[in-house]
Structure formats: C-alpha cells, structure tokens
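1. With the sequence up front, the predicted model follows.
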Amino acid sequence: MGTRDRLIDSTRELLWERGYVGTSPKTIQQRAGAGQGSMYHHFTGKEELAEAAIRRTAAEMRAGVEAQLTVPGTAFDRISAYLRREREVLRGCPIGGLTQDPDVMGTPALRAPVEETLTWLRERLTRVIREGLDRGELRPPLDPAATAAALVATLQGGYVLARAADAAEVFDQAVAGILALLAAHATGW
C-alpha cells in the first residue's frame, strides 16, 4: 500500500473513531507512518484528505450493499440479508455517523459524499422493494420510497440505540422489528 492509500485509510479510521475535529493532520500522519511532506504532496490539506477518505468509505459501503442486494432470492430475502449482515454495531455507521459531525455537515465537500451515499441507499432499497411488488413477492399497499426511508432510518437509529445502551442486541431488535413489519407485506408468509 502506498503512502496516499495509507493516509486515506488512516483518515477513514480516525473519522470513524474521533470525527473530523478530533482527527488532526499529525495523528493521521502518525497512524499512516507518513511525514508532513508526504501528506501535503498528495493532498492540499485535511479537508481534501477527509473527502477522499469519506468517498472511499462510501464506495466500499455501496459495493457491499450492492453485493447483498443482487443475490438470488425474493426482495424480502435480499433486504433481510442486507439488514442482518455482520456489522460493527457499537462503532456506529461509518457514513451515517458523520451526519452527527457539525464540521462534516457544515463543509459542502465533506457533506456531499455522505448525502449522496444515504440517498443512493434509499434509492437502491426503493428499487428492490419495487421489484418485489412487480414480481408479486410483496403485497400492496406498500410505498417503495417510504419503506426504503423507514429501513434506512431504522438502521441508523439502531446504531444510535445500540451505542447508547452499549449493547448490539438493541440494534438486532430494531432490525427484527422492521423486518416483521415488512414481512406483513411479503407473500408466502
């Protein structure tokens, strides 16, 4: 792994652990094993590096979601697999957690990949739900966009509840609850 990649990966981890303000260039450099000159050779500053880190995290998240939502099975099965996938629940969502960081949300270049990713996730889940309705796997009345928004809100809220309780089981309860509601619209249940 080259210096640029080490800087990005170190920043990704630090943003997830500490947020934007708590992630200093010096800490990034130390974790990456890179000098100040190397950092500024690859990036104009902390903001550009943070944007690259957020975009890489977002790309990995999208690839993982896409892999789970394109496997064979019904719409309910695919959504269930995505919601129940293994996660580091008590660390929170590496993208969703950034919405709580006022410096990220107040900086257009940093906010953009967060907003784009959460919008993409809602739209991707909307398509899966719509496919399920079209194939007769899900029964109306079920609004695909509203249901997708509820799924994403449950995931993000589940992270918050689990972190507050210091118990991953709370996240699992939130997922089980939203899946029970979705199952009421699934055929064959």
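-> Thanks, I have it.
2. switch to C-alpha atoms for all contacts and neighbour counts from now on
-> Noted.
3. What secondary structure category should be reported for residue 141?
-> Taken by DSSP: H, G, I helix; E, B strand; the rest coil, the conformation at residue 141 corresponds to coil.
4. what separates it from residue 128, distance-wise?
-> When C-alpha to C-alpha, to the nearest Å is the yardstick, residue 141 and residue 128 sit 15 Å from each other.
5. OK, contacts around the residue positioned nearest the centre of the chain?
-> Closest to where the C-alpha atoms of the chain average out (C-alpha atoms, centre = their mean) is residue 95, at 4.5 Å. Listed by C-alpha atoms under 8 Å, 6 or more residues apart in numbering, the contact partners of residue 95 are 54, 57, 58, 114, 117.
6. how about those in a markdown table, adding neighbour count, secondary structure and distance to residue 48?
-> Conversion of those to a markdown table gives the following (neighbours: other C-alpha atoms under 10 Å; DSSP: H, G, I helix; E, B strand; the rest coil; distance: C-alpha to C-alpha, whole Å):
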| residue | neighbour count | secondary structure | distance to residue 48 |
| --- | --- | --- | --- |
| 54 | 28 | helix | 10 |
| 57 | 21 | helix | 14 |
| 58 | 19 | helix | 15 |
| 114 | 24 | helix | 15 |
| 117 | 20 | helix | 18 |
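7. So residue 78 is in contact with residue 71, correct?
-> Yes. When contacts are counted by C-alpha atoms under 8 Å, residue 78 is listed as touching residue 71 (6.8 Å).
8. Same drill for these two, tell me which one is more crowded.
-> Shown here are residue 78 and residue 71; by other C-alpha atoms under 10 Å, residue 78 has more neighbours (21 against 12).
9. Report the secondary structure element holding the more buried one.
-> Using DSSP states H and E, the element containing residue 78 is helix 75-84.
10. Buried residues of the very next helix or strand once past that helix, list them for me.
-> Beyond helix 75-84 in the direction of the C-terminus, DSSP H and E gives the next helix or strand as helix 102-105. Of the residues in helix 102-105, 104, 105 count as buried by neighbour count, 16 or more other C-alpha atoms under 10 Å.
11. and the comparison structure, right after this:
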Amino acid sequence: MDTRERLIESTRELLWERGYVGTSPKAIQERSGAGQGSMYHHFHGKPDLALAAISRSAEDMRGRAAAEFARPGTVVERITAYLRRERDALKGCPVGRLTQDPDVMADPRLRRPVEETFAWLTDRLAELVAEGRDTGELDAGIDPAATAAALVAVVQGGYVLARAAGSADVYAHATDGALGLLRR
C-alpha cells in the first residue's frame, strides 16, 4: 500500500473510531506511518483527507450492498443476505456513525458522500421491494420507498441498539424482526 492509500485507510479507521474532531493530523500520521510532509503532499489538509476517507467508506458500503443485491435468489433472499451479512455490529456503521458527527454534518463537502450513500441504498432497496411487489413475492400494497427507508433504519438503529446493549445479538434480533414483517 502506498503512502496515499495508508493515509486514506488510517483516516477511515480513525473517523470510525474517534470521529472527525478526534482524528488529528498527528494521529493520522502515527497510524499511517507517514510524515507530515507526505500527508500535505497528497492532501491539502485534514478536510481534504477526510473527504477522501469518507468517500472511500461510502464506496465500500455501496459496493458491499450492491454485491448482496445482485446475487441470485428471490427479493427476500437478497434483502436477507444484505441484512445478515457479516458485520461488526458493536462497532457500528462507518458511514452511519458520521451522521452523529456535527463537524461532518456541518460541512457540505463532507456530508455529501454520506447523504448520497444513504439515498443510493434506499433507492436500491426500494427497487428490490418494488420488484418483489410486482412479481407477487411481496404484498401488493407494500410501499417500496417507505419499506426501503424502514429497512435502512433497522440496520442503522440495530447498530445503535447493539452498541447500547453491548451485544451483537440485538442487531440480529432487529433484522430478524424486519424480515418477519417483510415476509408477511
């Protein structure tokens, strides 16, 4: 991994662990093994590096979800694969946690990849739900947009509940509940 990549990956990890304010240039340099000169050679400053890291986390989240949505199977099987894929429920979502960071949300450039990722995710889930409705797999009266928003909320809320309880089982319980409602 080259220096630029080490800086981005280190910043991603630190943002997930500490948030924007807690991610100092010094901490990034220590984690990445890069010097100050290297950091400022590749990025104009902390906001520029944070944007690259947030964008990378958002791309990764979309890529993982897209892989689950594109796999063979029924709509419910694909949504189930997405909800139940391996996650560190106690660590939370690297993109979702940024919504609780006032510095990220206050900066339109840093907020944009977060907003775009959740809009993309909700849109893809709505498309799947509409497909299931249209093929008769899901109830004809289901609202794809509302159901998609609820599924995204279950994932993000499941992380919060799991962290609060100190148990990944709480995340699994939340997603199982959502799937039970979807299958009705």
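-> Yep, that arrived. Bear in mind that the values here come from a model prediction, so they are computed numbers and not experimental data.
12. Counterpart of the residue nearest to the centre of structure 1 over in structure 2?
-> If you follow residue 95 of structure 1 across to structure 2 using TM-score structural alignment, you land on residue 95.
13. how close does residue 92 of structure 2 get to residue 1 of structure 2?
-> On the measure of C-alpha to C-alpha, residue 92 of structure 2 and residue 1 of structure 2 end up 26 Å apart.
14. Between those two, which is the more surrounded one?
-> residue 92 (21 against 7).
15. Setting the sequence-adjacent residues aside, check what's closest to that one.
-> With C-alpha to C-alpha, 6 or more residues apart in numbering as the measure, residue 159 is the residue that lies nearest to residue 92 of structure 2, at 5.1 Å, once sequence neighbours are left out.
16. list the contacts for the closest residue to residue 88 of structure 2 other than its chain neighbours?
-> Using C-alpha to C-alpha, 6+ apart and skipping the chain neighbours, the partner closest in space to residue 88 of structure 2 is residue 168 (7.7 Å). Applying C-alpha under 8 Å, 6+ apart, we find residue 168 of structure 2 in contact with 88, 89, 90, 162.
17. cutoff 6 Å now
-> In this structure, residue 168 of structure 2 makes contact with 89, 90, 162, judged by C-alpha atoms under 6 Å, 6 or more residues apart in numbering.
18. now those residues: which count as buried?
-> Of the members of these, the ones counted as buried by neighbours, 16+ other C-alpha under 10 Å, are 89, 90, 162.
19. Which secondary structure element is home to the last one?
-> This means residue 162 of structure 2. When elements are defined using DSSP H and E, residue 162 of structure 2 is found to belong to helix 144-165.
20. okay, the angle between that helix and helix 75-84?
-> Here helix 144-165 of structure 2 runs at an angle of 30 degrees relative to helix 75-84 (axes from the mean of the first three to the mean of the last three C-alpha atoms, to 10 degrees).
21. Can you give me the buried ones in helix 144-165 of structure 2?
-> In terms of neighbour count (16+ other C-alpha under 10 Å), helix 144-165 of structure 2 has its buried residues at 144-145, 147-152, 154-163.
22. residues in contact with the residue located most distally from the centre of structure 1?
-> The centre of structure 1 is farthest from one residue, residue 37, which by C-alpha atoms, centre = their mean lies 31.8 Å away. Residue 37 of structure 1 sits next to no residue when contact means C-alpha under 6 Å, 6+ apart.
23. Quick check: the gap between it and residue 47 of structure 1.
-> Summarising the geometry, the distance separating residue 37 of structure 1 from residue 47 of structure 1, computed by C-alpha to C-alpha, is 16 Å.
24. Identify the residue of structure 1 aligned to residue 76 of structure 2.
-> Going residue by residue (TM-score structural alignment), residue 76 of structure 2 aligns to residue 76.
25. The residue nearest to residue 101 of structure 1 when sequence neighbours are not counted - how many residues pack around it?
-> Once its chain neighbours are removed from consideration, residue 101 of structure 1 has its nearest residue in residue 19; the separation is 6.5 Å (C-alpha to C-alpha, 6+ apart). Counted with other C-alpha under 10 Å, the burial measure for residue 19 of structure 1 works out to 21 neighbours.
26. Likewise for the one 4 residues further on?
-> Here the neighbour count serves as a burial measure; for residue 23 of structure 1 (other C-alpha under 10 Å) it reads 20.
27. and it, what helix or strand is that in?
-> Element membership for residue 23 of structure 1, per DSSP H and E: none, as it lies in no helix or strand.
28. In contact with it, which residues are there?
-> Contacts of residue 23 of structure 1 (C-alpha under 6 Å, 6+ apart): residue 14.
29. ok, 8 Å please
-> Residues in contact with residue 23 of structure 1, defined by C-alpha under 8 Å, 6+ apart, are 11, 14, 15.
30. and which of those is nearest to residue 136 of structure 1?
-> Closest approach between those and residue 136 of structure 1, by C-alpha to C-alpha: residue 15, at 42.3 Å.
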